[in-house]
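[1] Could you look at this predicted model? Sequence included:
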Amino acid sequence: MGGCICKPQTAAPWPDLPPEIAGRIFSCLPSHDDRLSFAAVSSRWRIAARLQNLLPPPVPCINLDHGRYQRLVDGEVRRFPAAKSYCAGTSFGGWLFYYHKGSGRCFLRAPVSGDPIELPTRPLPQSPDYVYTDIAFYDGKVFVLSRWEELFCHELFTVGGINHSLIPIVCHDMEAQPAMTTNSYLVVSSDKQKLLMVRWRRRANQPAIDMRVFEADFGKARWLELKDLGDQLLFLGRSGSMAFAATHTEYWGPRFRGGNRVFVLGTEWARSVEQAVYTKRDIPGYCIYDMISGKTSLVSLGRPRRTKSCTSGWFFPTSENLYHFKFR
C-alpha cells in the first residue's frame, strides 16, 4: 500500500485576519494604548479598527503627573512623551495640559497624536465674592460651582468679551447646605441630558465615604437629590469628571460591571480629612462608593503611593485619537 504524505495546514498569519474578526478583537480591548498598538500592526488591522463605529469607550487612566499614566485594568504605568521644554501637567477629558515654565505658554494636546491647541495666558476676570470649586461644559454652556454649591452659568462667546453672571441659577435649600469638609463636583450624565452635582465626605478615622448626588432643576432653580444613578458609573476628579453607561463598560473588568457606583481618586480620598498628612500610609489607586449599599471599597493598583507631595487626576482617552495615528 502506498502512503500519503500530506502537508500540514498552517494557520493564516494574524495580520491577515478577516476585518470582521479583527474588528471584534479590537472592540474587546479595554485600554487606549492597547488599541493604539492594535492599529499599528498593519494597514488591514487599522482599517478594521476604523470600521468599528460603535466602539465602547476605553477605560480611564490615572494621571500620576510628570507624563505618567496608570491603567486601571492592570495597574501598569505608561508614559506619554511631552513636547521639548514643556512639562506635562493635568488632564482635561481626553486632552493633556502642557506648560512652559520659562515663557508661561500653555497648550492642550491629545496623547500620541493630534495637533496642539495653544491656550491664552491672560487671566480671566474673577469675582472676589465667590470661590469656584468645579467647572463643567453642558448644553453648549460653561457652568461653574461655588464653594456653597451655587451653580453659575458663564457665556464665553458674547459681544464685548466674557459675560460672568453673579446671580446663581441653581442653589440649595438652607437645610441642604454643604459642610466645610465636603468635596463637591460637577459631572454631566452619561446620556448628556442632566447636569449632576456630587458631594462626598470621608468619615473621620474611617475609610468609609458619605455621599449624596443632586440633579440641577433649572426650572425650579434648585438641586434635587437623586438616590438612584441607574446604570451610570461616575468618575470624580478635580481636573475633570465623567459619567459612563455601565452597559458600555462591562468589558473593562468585574469592578466596572453594573451601575449605581461612584469612583473617587485615592489621592483626593486621602486628603479629605482634617488631620495631619499621613506620610507612612499608602494611598489606594481609587475608591468605589456603592449608591445602593452605601459601602466604600478601596482598590490598590499594586504600586503603593504616599500622601506626601502626591497628586493625581483622571485621564479619559478618546477613541477618535486612534484615527490620527501615524505609522513610522
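    Yep, that arrived.
[2] rest of the way, CA atoms for contacts and neighbours
    OK.
[3] do you know how far residue 290 is from residue 205?
    20 Å (Cα to Cα, to the nearest Å).
[4] same question, residue 96
    Taking Cα to Cα, one finds residue 96 at 35 Å from residue 205.
[5] Which one of the two is surrounded by more residues?
    Shown here are residue 96 and residue 205; by other Cα atoms under 10 Å, residue 96 has more neighbours (23 against 8).
[6] Which of the helices or strands spans that one?
    Using DSSP states H and E, residue 96 sits within strand 95-99.
[7] Distance from that strand to the middle of the chain?
    Offset of strand 95-99 from its chain centre (Cα atoms, centre = their mean, to the nearest Å): 14 Å.
[8] elements contacting the helix or strand following it?
    Helices and strands here follow DSSP H and E; after strand 95-99, the next one along the chain is strand 106-109. Secondary-structure packing of strand 106-109 (3 or more Cα pairs under 8 Å, 6 or more residues apart in numbering; DSSP states H and E): strand 95-99, strand 117-119.
[9] Pick the most deeply packed of the ones you listed.
    Highest mean neighbour count among the helices and strands packed on strand 106-109 (mean count of other Cα atoms under 10 Å): strand 95-99, with a mean of 22.
[10] tell me which strands and helices it is in contact with?
    Using 3+ Cα pairs under 8 Å, 6+ apart, strand 95-99 sits against strand 87-92, strand 106-109.
[11] switch to 10 Å and redo it
    strand 87-92, strand 106-109, strand 117-119 (3 or more Cα pairs under 10 Å, 6 or more residues apart in numbering; DSSP states H and E).
[12] which one of these lies closest to residue 148?
    strand 87-92 (23.7 Å; Cα to Cα).
[13] chain center to the closest one: distance?
    For strand 87-92, the distance to the chain centre is 13 Å (Cα atoms, centre = their mean).
[14] Second structure follows, compare the two:
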Amino acid sequence: ASCSPARTANRPRSRRDLSGLMEADKKPRSQPRSPWSDLPLDIGGVVFSRLPRYADRAAFALVCPQWRDAARRQVLTLPLPLPVLALPDGTFYSIFYPKLYSFPGCGFAGYESVCDSWLVFPRDDGCFLVNPFSRASFMLPALSSVRLLPPNAVAKWSLEDGSQVADPYITWMHINTSEKLHISKLLLCSPNLVAALVGIGHTSQILMCQPGASSWSVRAYDQCKGFEDMAFYQGKLYTIANDENLLVVNISQDHSTGDPQVSRIGQIIKGEPWYPAVFEDDTMCCKKLYLVESHGVLLMARRTIMCRVPGPGAVPIEVAGLTGFEVYKADFEHSRWVKVSTVGDDQLLFLGRRCSRAMSVSQYGLPGDYILFLDDDEENRMDYCYDRENTSFGAYKLGSDGVLFPHPYISWKLCDEMRLAAWLFPRDP
C-alpha cells in the first residue's frame, strides 16, 4: 500500500496566480500538509482492516502519524495478518498473493528454526533471534551452556555384547556432546519463559530458560523421547511423543537465580498409537504429529504418508500426493483423544515442524476447514525418502481423498538445507 497525493494538471498561470505566488513568497513558509493526513480515523481504520497481508499493513502505518494511529487502534480488534512462507535461502512468500516478500538491505538466509515471527540462528556464543519485519532481536544461551539438575549428573553406561549402551535409557547426558545437537522446536511461552526441544534425530529433551539468561536448564536424568511437538496452552506447557501420549510439563523456579526449570513431567492422555508396518502390497504408512490450539481447544493432528517399500530392508519411498490427516481434540476431563470431523468453517490450520497455528480466515474471503502443511523434515529424522525433486506447501480438506497444491509456482528443492521451510507469523506494526 503506497500513497501519493494526486498531482494538479499542468496549466498556464494567470496574472492573478503569479501575483499570489509573489505575495506568498513574502510570507514565512510553512511545511505543506499532506491531504492524506486528513483522512478520518474511522475510515482509515476500515481501510486498514481490509488488508490481510502484513506488508500492506506495515506500509499503511508508514504513510503518516494519523494513519499509524488508525492502524494501532485497529490492531487491538483485528486478527493477526496472514502468515508468510519462509525458506532457508532467504526467500519469503506471501502464499495467497503472487509475489515475494522483500526485506531490502537485510540478509535472513541460513536460519535453523522459526518461532512465531522470529528467525532462529544458533551460534557458538548463543542463540540469536531476529524478527525480519520489525528488525527486533535478542539472544538466548548457547546449547553448550546448560545448567544440570542435579548439577553433578553424569552419563551412565552398561555393556551389552561388548558394546557400551545407555543405562537404563538415553538421557541428556548421553547426547549433550553430540555435534548433531540442535533445536527442533522453540516456544516463547511468555516474556520470562522459553522452552525448547533439543536433541539429535528422533531423540530429544526439554530445555528451559528466560531471555537474557546465561544458560538453559535441563533435568539430566529424565528419559529422552521421540518428541513430535510442543505447545503452550492455557498457561501450561504440553508435549507429545510418537506414542501419542500427551504430557504436561510442570515448571518451577530456581531459588537462587529465579530461572525457570522443569520440576515434573506427567501424562495427561494415554494415546492409542500405531506404528509403521509393511503391507502385503509392499506399501506402508508413516506419520507425523502436531499440536495446535484452535478456538480454545488443544488439537492433535496426525498426518499419514503412504510409502512404497522397494525391497526387504530398503528405505520407504513416499508416494507423491498420497497423504491424509486425522484431527483429535484433547478431552482433559476423560483423559482421552476425541476425533473431530472438522476444524471449523472459518479456520485454517498451518502445520509445520517448527511452528504451527490455527487462524480464522473468513474475513479475508478464504475458505476454511483446510490444513496447510509443509514437507519440512529434519535431517536424520526421516522415516522415508521422497520420490520427487521439488516440493511446495499442500492443502488438505478433512474428509477428502487428496492433496491440493494451491500455488505451484511456489516450490523448492528437497535437499537437506531446504527442508527447514517454515511458517512465519508476523505481528502488526
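    Done, it's in. From a predicted model like this one, the values you see are computed outputs, not experimental measurements.
[15] Can you give me the TM-score here?
    The TM-score (TM-score structural alignment, normalised by the length of the first structure) is 0.78; 295 aligned residues with a Cα RMSD of 3.1 Å.
[16] if we can go back for a sec, could I get the helices and strands packed on strand 106-109 of the first structure as JSON lines with distance to residue 111 of the first structure?
    As requested, these are exported to JSON lines (distance: least, Cα to Cα, whole Å):
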{"stretch": "strand 95-99", "distance to residue 111 of the first structure": "7"}
{"stretch": "strand 117-119", "distance to residue 111 of the first structure": "12"}
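[17] wait, which of these is closest to residue 139 of the first structure?
    With Cα to Cα as the measure, strand 95-99 is the member of these nearest residue 139 of the first structure (19.8 Å).
[18] with the second structure superposed, average distance for the closest one?
    After superposition onto the second structure, strand 95-99 of the first structure sits on average 2.7 Å from its aligned residues (mean Cα distance after the TM-score superposition for the first structure).
[19] Relative to the second structure, which residues correspond to that strand?
    Residues 118-122 of the second structure are matched to strand 95-99 of the first structure when aligned by TM-score structural alignment.
[20] And for the matching stretch, what's in contact with it?
    86, 88, 108-114, 127-143, 182-183, 186, 188, 422, 424-426 (Cα atoms under 10 Å, 6 or more residues apart in numbering).
[21] Next: stretch 294-305 of the first structure.
    Under Cα under 10 Å, 6+ apart, the answer for stretch 294-305 of the first structure is 70-77, 207-211, 255, 261-267, 269, 279-290.
[22] That stretch: which residues count as buried?
    Neighbour-count burial for stretch 294-305 of the first structure, counted by 16 or more other Cα atoms under 10 Å, picks out 296, 298-301, 305.
[23] thinking residue 243 of the second structure is in contact with residue 272, fair?
    Yes: Residue 243 of the second structure lies in contact with residue 272 (Cα atoms under 10 Å); the separation is 7.4 Å.
[24] These two - which one has more neighbours?
    More neighbours surround residue 243 than the other of residue 243 of the second structure and residue 272, with 17 against 10 (other Cα under 10 Å).
[25] what number of residues lie near the nearest residue to residue 259 of the first structure once chain neighbours are set aside?
    In space, not counting the residues next to it along the chain, residue 259 of the first structure is nearest to residue 231; the distance is 3.8 Å by Cα to Cα, 6 or more residues apart in numbering. Residue 231 of the first structure has 17 neighbouring residues, counting by other Cα under 10 Å.
[26] Thought residue 262 was touching residue 231 of the first structure, still the case?
    No: with contacts counted by Cα under 10 Å, residue 231 of the first structure stays clear of residue 262, the gap being 11.2 Å.
[27] so where's the longest strand in the second structure?
    Of all segments of type strand in the second structure, defined using DSSP state E, the longest is strand 317-331.
[28] so where does the counterpart of residue 200 of the first structure in the second structure fall, helix or strand?
    Correspondence of residue 200 of the first structure to the second structure, assessed by TM-score structural alignment: residue 303. Following DSSP H and E, the helix or strand that holds residue 303 of the second structure is strand 297-308.
[29] picking up where we left off before, mind listing what the residue nearest to residue 259 of the first structure touches?
    Counting by Cα under 10 Å, 6+ apart, residue 231 of the first structure touches 190, 244-248, 257-261.
[30] Max pairwise distance over those residues: which two?
    190 and 257, at 15.2 Å, using Cα to Cα across the contacts of residue 231 of the first structure.
[31] Could you check how many residues crowd around residue 206 of the first structure?
    A count of neighbours around residue 206 of the first structure, defined by other Cα under 10 Å, yields 8.
[32] what about it, distance to residue 269 of the first structure?
    Going from residue 206 of the first structure to residue 269 of the first structure by Cα to Cα gives 11 Å.
[33] same question, residue 248 of the first structure
    Relative to residue 269 of the first structure, and taking Cα to Cα, residue 248 of the first structure is found at 26 Å.
[34] So for these two, which residue has more residues nearby?
    Neighbour tally, residue 248 of the first structure and residue 269, criterion other Cα under 10 Å: the higher count belongs to residue 269, 22 against 17.
[35] At which residues are the strands of the stretch 151-300 of the first structure located?
    Assigned by DSSP state E, counting those that start in this stretch, the stretch 151-300 of the first structure shows strands spanning 151-158, 161-164, 183-188, 195-202, 209-217, 222-226, 232-236, 242-245, 261-265, 282-283, 286-290, 296-299.
[36] quick one: which of the ones you listed is nearest residue 49 of the first structure?
    Per Cα to Cα, nearest to residue 49 of the first structure of the strands of the stretch 151-300 of the first structure: strand 242-245, 21.6 Å.
[37] what's the closest one aligned against in the second structure?
    By TM-score structural alignment, strand 242-245 of the first structure lines up with residues 357-360 in the second structure.
[38] now swap in stretch 217-228 of the first structure and tell me
    Mapping stretch 217-228 of the first structure onto the second structure (TM-score structural alignment) gives residues 331-342.
[39] what about the matching stretch, start to end distance?
    16 Å.
[40] list the buried ones in that stretch?
    Across stretch 331-342 of the second structure, burial judged by 16+ other Cα under 10 Å covers 336-337, 342.
[41] do the same with stretch 223-243 of the second structure
    Using 16+ other Cα under 10 Å as the test for burial, stretch 223-243 of the second structure gives 224-232, 237-243.
[42] cool, stretch 153-171 of the first structure as well?
    153-154, 169-171.
[43] and those residues, which two are the farthest apart?
    154 and 171 (15.6 Å).
[44] Give the equivalent position in the first structure for residue 41 of the second structure.
    Using TM-score structural alignment, residue 41 of the second structure lines up with residue 19 in the first structure.
[45] quick one: that match and residue 46 touch, right?
    Yes: with contact defined as Cα under 10 Å, residue 19 of the first structure counts as touching residue 46 (9.4 Å).
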